[in-house]
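Asks: this one's sequence-less:
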């Protein structure tokens, strides 16, 4: 797995949702990792892609503000992301995996 990013060896992965990207990132160099090149089960890839497809539903894109009830949607999204991070940890045992929650609600307070 050492050719997945700009590092000599992939040692830490960050699970973080973003628009139009796979949710796995090298925590060291910040490179967005291609899940299809990783030893992750097809089932988990489907779950991760479903999770990122829901990213940002709590935001009004035209005003970059939260929709009514957006804080709860973001909280739920982060809870699912944390559970998926645990699944990634179970499948990629030799790499340190961390979760980076969405902070749009926290940033708006």
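Replies: Yes, it's here. Everything quoted here is computed from the prediction, not taken from an experiment.
Asks: only C-alpha atoms for contact and neighbour calcs from this point on.
Replies: Noted.
Asks: what ranges do the helices span in the chain?
Replies: Applying DSSP state H to the chain gives helices spanning 42-53, 70-91, 104-108.
Asks: want to compare, so here's the second one:
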């Protein structure tokens, strides 16, 4: 897992939903990390990937606007992300610190 930090290591990770990007980032330099390179189970990788694919389901893309239930959908997505972050931290162990970045802009 290479990032752009000084020595290329990244013990500080962040789980964050985004479009067309893997859901794990270096929490220091912000580099997007390859999900497949994480030393965790294939099951957790798949769940993280599926969670990422659901990012933005609260947006009406045709009208570039939030759907009426955007806050609720974003909140549910964040709850799932928090649980996946907890599991990722558990599987990675003490060698890593994993934080979660919520979809705060949609929960306002």
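Replies: Now that the structure is in, tell me what you want to look at. Source: prediction; values computed, not measured.
Asks: Would you report the TM-score computed for these chains?
Replies: Once the chains are laid over each other, their TM-score by TM-score structural alignment, normalised by the length of structure 2 reads 0.90; 105 aligned residues with a Cα RMSD of 1.2 Å.
Asks: before we move on, the earlier item: which one of the helices of structure 1 lies closest to residue 5 of structure 1?
Replies: Closest to residue 5 of structure 1 of those is helix 70-91 (Cα to Cα; 17.6 Å).
Asks: possible to save the helices of structure 1 as JSON lines with distance to residue 26 of structure 1?
Replies: JSON lines is the format used below for these (distance: least, Cα to Cα, whole Å):
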{"stretch": "helix 42-53", "distance to residue 26 of structure 1": "16"}
{"stretch": "helix 70-91", "distance to residue 26 of structure 1": "14"}
{"stretch": "helix 104-108", "distance to residue 26 of structure 1": "22"}
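Asks: looking at those, which is buried most?
Replies: Of all the helices of structure 1, helix 70-91 has the most neighbours on average by mean count of other Cα atoms under 10 Å, namely a mean of 17.
Asks: since we're on the residue nearest to residue 45 of structure 1 when sequence neighbours are not counted, how many residues are nearby?
Replies: Distance criterion Cα to Cα, 6 or more residues apart in numbering; nearest residue to residue 45 of structure 1, sequence neighbours excluded, is residue 35 at 7.0 Å. If you count neighbours by other Cα atoms under 10 Å, residue 35 of structure 1 ends up with 19.
Asks: Hmm, residue 35 of structure 1 is touching residue 26, no?
Replies: No. Assessed by Cα atoms under 8 Å, residue 35 of structure 1 is found out of contact with residue 26, at 11.8 Å.
Asks: Between the helices of structure 1, which one is closest to residue 64 of structure 1.
Replies: helix 104-108 (9.4 Å).
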